[in-house]
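Trainee: Give the three-dimensional model of this entry:
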Amino acid sequence: MTERDIIFVANEVNELGGVARWQALMAALFAERGHKVTIVGIAPPEVPMDLGENPPFDTVTLYDVRPPGRWQARTLRDRANLAARKRENARESAMRAAAGRLSDIFRAARPGAMIIVTQVWAMEWVAAADTAGHAVIGMSHESYEYSRGSSRFQRVLTFYKDVSRLLLLTQEDADLWMGRGLNNVGFMPNPLPMMPEVPSQRTEKVVVSIGRLGHQKGIDMLLDTWAEAAPGHPGWTLRIYGSGPDEAALKQQCTDLGLDDSVEWAGQTDDVVGALHGASVFVQSSRGEGFPLALLEAMACGVPCAAFDCAPGVREIVRTEEDGLLARPGNTSELARQLGRLMESAELRDSMGEKARENVQRYSPTAITDRWEELFALLER
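Mentor: Coordinates of the predicted model:
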């Protein structure tokens, strides 16, 4: 195996969330195999994630504060706005300087280095830099359909069309991007973040959710779901782990729905295994996902999942009616019914939980890292 320089370029080095967790995990897995790994962030994180003491990779952040968005003159008055033009010139000058720092990092890398761009906003700086002849792997960590609803969709088409390889999280998503005319597309699942020796006992009357309290994770829909499921299942608690911008509004919604006695707000946690060991069911109510680590973690702990089928990655991970249960996206009544089935039957929880723990091992870190090594060898030819 060739030891390489591997350079991740992301929006941030350690912004709290799934992408940063995946990035730190992959960086550590590559470092274990003897590669020299660097994570470059464009901007500092708004909500930092702890990378632990002495992570086995280097980190660099290009800006001290988050750079402003691009300004475009759309009217005659805009064109006459000298202050705005001056700010735009300053932004462009700062971007050239940041791209220059990135060029220096790429030029210092050994032949055979791999540049992995984890988010498409960061690709704007990579596109402006000298990649020194190294292979560039672009990534999108969300489903094709979720991308379509954001500005990232056009950015993927613009900035990833000429990279060495564009990686999506599933074959289904890759096929959809191919249909948009991209001919450099492949897919790479996320690896299993952990595999605890002991699974959950599934004895607590607790349903757990873990995720950022923001629009994407759909906790508002989860509360509507719980309002339907809870009355028929007295003694059960919905325990919500996470923090985020919607926290106050969600807690008010919880009160308005009369759920304060059966919903527990557990805050942010670094002990995911502990949280899952205290659960008998895991629920995910996201509006959009890529290849969610939270589902992998729950299944590794032997906790059966009920989730909205909101992305190819979700139905790739959860084999519905075998190791978990899926509901149509946004259909809170259907998700409530699926939750109810798991809450009502210890036999169903145990059979699906045990099957989940068995099935999820197809995403073992060794298997996924081997696939990355094969891709590196292919791109070096």
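Trainee: CA only for contacts and neighbour counts going forward, please
Mentor: Noted.
Trainee: quick one, strands of the stretch 151-300 of the chain?
Mentor: Here the stretch 151-300 of the chain has its strands, by DSSP state E, counting those that start in this stretch, at 165-168, 185-187, 206-210, 237-241, 263-267, 281-284.
Trainee: which parts of the longest helix belonging to the chain are buried?
Mentor: In the chain, assigned by DSSP state H, the helix with the most residues is helix 82-108. Residues 85, 88, 91, 95, 98-100, 102-103, 105-107 are the ones in helix 82-108 that count as buried (16 or more other CA atoms under 10 Å).
Trainee: next one: stretch 349-368
Mentor: Of all the residues in stretch 349-368, those buried under the rule 16+ other CA under 10 Å are 349-350, 352-357, 359-361, 363, 365, 368.
Trainee: Quick one: end-to-end distance for that stretch.
Mentor: Length of stretch 349-368, first residue to last, CA to CA, to the nearest Å: 28 Å.
Trainee: neighbouring contacts of it?
Mentor: Outside stretch 349-368, the residues that touch it by CA atoms under 8 Å, 6 or more residues apart in numbering are 29, 188-193, 202, 280-281, 296, 299-304, 317-318, 322-324, 342-343.
Trainee: next one: stretch 264-280
Mentor: Stretch 264-280 has contacts (CA under 8 Å, 6+ apart) with 196, 199-208, 237-243, 282, 297-298, 301, 303-304, 349.
Trainee: thinking again about what came up before, who are the packing partners of the helix or strand just after the longest helix of the chain?
Mentor: For helix 82-108, the following helix or strand on the C-terminal side (DSSP states H and E) is strand 114-117. Counting contacts by 3 or more CA pairs under 8 Å, 6 or more residues apart in numbering; DSSP states H and E, strand 114-117 is packed against strand 5-10, strand 135-139.
Trainee: Recalculate using a threshold of 10 Å.
Mentor: Counting contacts by 3 or more CA pairs under 10 Å, 6 or more residues apart in numbering; DSSP states H and E, strand 114-117 packs against strand 5-10, strand 36-41, helix 120-128, strand 135-139, strand 165-168, helix 365-380.
Trainee: so which of these comes closest to His233?
Mentor: Closest approach to His233 among these is made by helix 365-380 (37.7 Å; CA to CA).
Trainee: Let's see this one next, to set against the first:
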Amino acid sequence: MKITFLIHNVYAIGGTIRTTLNLAAALADRHEVTIVSMLRHRTRPRFAVDPRVTVVPLVDLRADAADPLLHRPAEVFPAAEKRYEQYSRLTDQRAREYLRNCEADVIIGTRPGINVYLARFAPTRALRIAQEHLTHDMHTKKLRAQLARNYRDLDALVTTTDADAAVYRARMRLPGVRILAVPNGVPDPGLPPTDGTAPTDGSAPVIAAAGRLVRAKRFDLLIEAFTEVAAKHSDWSLRVYGAGADKDRLQRLIEERGLSGRAALMGAVSPIEAEFAKASIVASASDAESFGMTLVEAMRCGIPVVATDCPLGPAEIIDDGVDGRLVPMGDRQALAAALSDLIADEPGRRRMGEAARAAARRFDPAHVAHAYEELFDDLAATRSSRARQRRKARWRSRVGRALRRPRR
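Mentor: Below is the predicted model:
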């Protein structure tokens, strides 16, 4: 089977890129896989690409800089999509040309605007699958309306959590389109053990966290909670990995709380697993997560995670009290208490880390690839019945509009 992924820019760094490369490599065990990158800005991708996977860039921002279409605003890519300013009439044109001639059996889009290209231009003989790496509620009302009009022509919409799939089923009527959740795949980090059984022995007095330094990730809440932890446990430190617009504010907060030397902003590191393996706890204080890649990455290293029970991912990843801890969103005291409890209980921390490592095996890319293969088979088998559902819904819609039309 020929499978093609459509991605924003495989040459950059980001969670969608990582999980797409993980899934592509797993599928390449049995299929011919291509990744089509809408944009390219450098010679080589920053992440390693499986040599069995073909990468095809559509618009090279270096070679195409003089093309006048590159400097004209996109007409097909939705203006309400947050990446709109990076798209142009040239990306519209190249996407149309590539997709209309694409010979893939399955084509998978990986962000909303690209999924519009998929719906508009991809051949109907191919299975057309839209992935959602954010969530329904993270999109504006204007964008959701445009997506609803285009997604009706797709075969499936895949979210990363069951909770988000339920929201889409309730709020975006897509007859004939399968809406389901398949989690992101995270490979075994392959780190050498320090005690013969796990990548960490659970004794390093370090709490780690990682993500974009933006307000929604609530690293400020984590720093505030660590202020309480640091007062009780003088040998423990906090390391925050990531880059972003909130860096200066977070650095000031560290200094204001007297945590210089105890809490540090470490900068962006990728892959992050080697740094997580140097810690004994990983923390997440987010107000919202579309999935929670860093939670799974920590668990695959055998590190227990303390996370806020925010929408939508953590509760589907962590079994509270078994392989990690969930605390109420925005509750500094609860976060500090959960961290302190794990610090004080090293044997329990080790047991929880082992449970986390075992539980996280369900996110292995091979399992995720198998879920997609089952989806491909189901979509192919139900193509005719889903087409009938789509036609019936459109007929009812036309009849409804006619009945509502005022008589002259």
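Trainee: TM-score for the pair, please.
Mentor: TM-score of the superposed chains, computed with TM-score structural alignment, normalised by the length of the first structure, equals 0.84; 355 aligned residues with a CA RMSD of 2.8 Å.
Trainee: so can I have TSV of the buried residues of stretch 349-368 of the first structure showing distance to Leu378 of the first structure and secondary structure?
Mentor: Formatted as TSV, these follow (distance: CA to CA, whole Å; DSSP: H, G, I helix; E, B strand; the rest coil):
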residue	distance to Leu378 of the first structure	secondary structure
Arg349	43	helix
Asp350	42	helix
Met352	38	helix
Gly353	38	helix
Glu354	37	helix
Lys355	35	helix
Ala356	33	helix
Arg357	32	helix
Asn359	29	helix
Val360	27	helix
Gln361	26	helix
Tyr363	21	helix
Pro365	20	helix
Ile368	16	helix
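Trainee: What residues sit buried inside stretch 323-338 of the first structure?
Mentor: By neighbour count with 16+ other CA under 10 Å, stretch 323-338 of the first structure contains the buried residues 323-327, 329-330, 332-338.
Trainee: residue range for that stretch in the second structure?
Mentor: Matched against the second structure by TM-score structural alignment, stretch 323-338 of the first structure falls on residues 323-338.
Trainee: Give me the distance between the two termini of that stretch.
Mentor: Start-to-end, stretch 323-338 of the second structure (CA to CA) is 13 Å.
Trainee: Stretch 117-133 of the second structure now?
Mentor: First-to-last distance for stretch 117-133 of the second structure - CA to CA - comes to 17 Å.
Trainee: Alignment lookup: Arg390 of the second structure to the first structure.
Mentor: For Arg390 of the second structure, there is no aligned residue in the first structure (criterion: TM-score structural alignment).
Trainee: now the match of stretch 323-338 of the first structure, how far from the centre of its chain.
Mentor: Mean-position distance between stretch 323-338 of the second structure and its chain equals 23 Å (CA atoms, centre = their mean, to the nearest Å).
Trainee: Taking strand 5-10 as reference, get the angle to the longest helix of the first structure.
Mentor: 160 degrees (axes from the mean of the first three to the mean of the last three CA atoms, to 10 degrees).
Trainee: who does helix 82-108 of the first structure touch, helix- and strand-wise?
Mentor: Using 3+ CA pairs under 10 Å, 6+ apart, the elements in contact with helix 82-108 of the first structure are strand 5-10, strand 36-41, strand 58-61, helix 76-79, helix 120-128.
Trainee: The last one against the second structure, how far on average?
Mentor: Relative to the second structure, and after both are superposed, helix 120-128 of the first structure has an average distance of 2.5 Å to its aligned residues, where the measure is mean CA distance after the TM-score superposition for the first structure.
Trainee: which of the residues in stretch 222-240 of the first structure are buried?
Mentor: Buried, per 16+ other CA under 10 Å, within stretch 222-240 of the first structure: 222-230, 236-240.
Trainee: hang on, I meant stretch 158-172 of the second structure
Mentor: Buried residues in stretch 158-172 of the second structure, counting neighbours by 16+ other CA under 10 Å, are found at 158-166, 168-169, 172.
Trainee: Equivalent analysis for stretch 188-201 of the first structure, please.
Mentor: 188-195, 199-201.
Trainee: Looking at these, which is nearest Glu380 of the first structure?
Mentor: Glu380 of the first structure has its nearest neighbour among those in Met188, at 17.9 Å by CA to CA.
Trainee: count of neighbours near Glu289 of the second structure?
Mentor: Glu289 of the second structure has 21 neighbours, counted by other CA atoms under 10 Å.
Trainee: do Ala381 of the second structure as well
Mentor: Ala381 of the second structure, neighbours per other CA under 10 Å, totals 11.
Trainee: likewise the one 10 residues further on?
Mentor: Arg391 of the second structure: 14 surrounding residues under other CA under 10 Å.
Trainee: What distance do you get for the aligned residue in the second structure for Gly235 of the first structure to Pro205 of the second structure?
Mentor: Gly235 of the first structure maps onto Asp235 of the second structure when the alignment is built from TM-score structural alignment. Distance of Asp235 of the second structure to Pro205 of the second structure, computed by CA to CA: 6 Å.
Trainee: looking at the strands of the stretch 151-300 of the first structure, which is buried most?
Mentor: Comparing the strands of the stretch 151-300 of the first structure by mean neighbour count (mean count of other CA atoms under 10 Å), strand 281-284 comes out on top with a mean of 27.
Trainee: elements contacting that strand?
Mentor: Packed against strand 281-284 of the first structure, as judged by 3+ CA pairs under 10 Å, 6+ apart, are the following elements: strand 206-210, helix 219-229, strand 237-241, helix 293-300, strand 305-308, strand 324-327, helix 332-344.
Trainee: Which one of those lies nearest to Val156 of the first structure?
Mentor: Counting by CA to CA, Val156 of the first structure lies closest to helix 293-300 out of these; the figure is 22.6 Å.
Trainee: quick one: the match of Gly235 of the first structure and Ile207 touch, right?
Mentor: No - Asp235 of the second structure is not in contact with Ile207 according to CA atoms under 10 Å; the separation is 11.2 Å.
Trainee: and Gly244 of the first structure, how many residues sit next to it?
Mentor: 14.
Trainee: what does the one 4 residues further on give?
Mentor: If you count neighbours by other CA under 10 Å, Ala248 of the first structure ends up with 12.
Trainee: residues contacting it?
Mentor: Counting by CA atoms under 10 Å, 6 or more residues apart in numbering, Ala248 of the first structure touches 213, 254.
Trainee: How about the one 3 residues further on?
Mentor: When the contact criterion is CA under 10 Å, 6+ apart, the partners of Lys251 of the first structure are 220, 223, 257, 259-260, 263-265.
Trainee: got TSV for these, with distance to Asp130 of the first structure too?
Mentor: Shown next, in TSV, are these (distance: CA to CA, whole Å):
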residue	distance to Asp130 of the first structure
Asp220	45
Leu223	49
Leu257	55
Leu259	55
Asp260	55
Val263	52
Glu264	50
Trp265	47
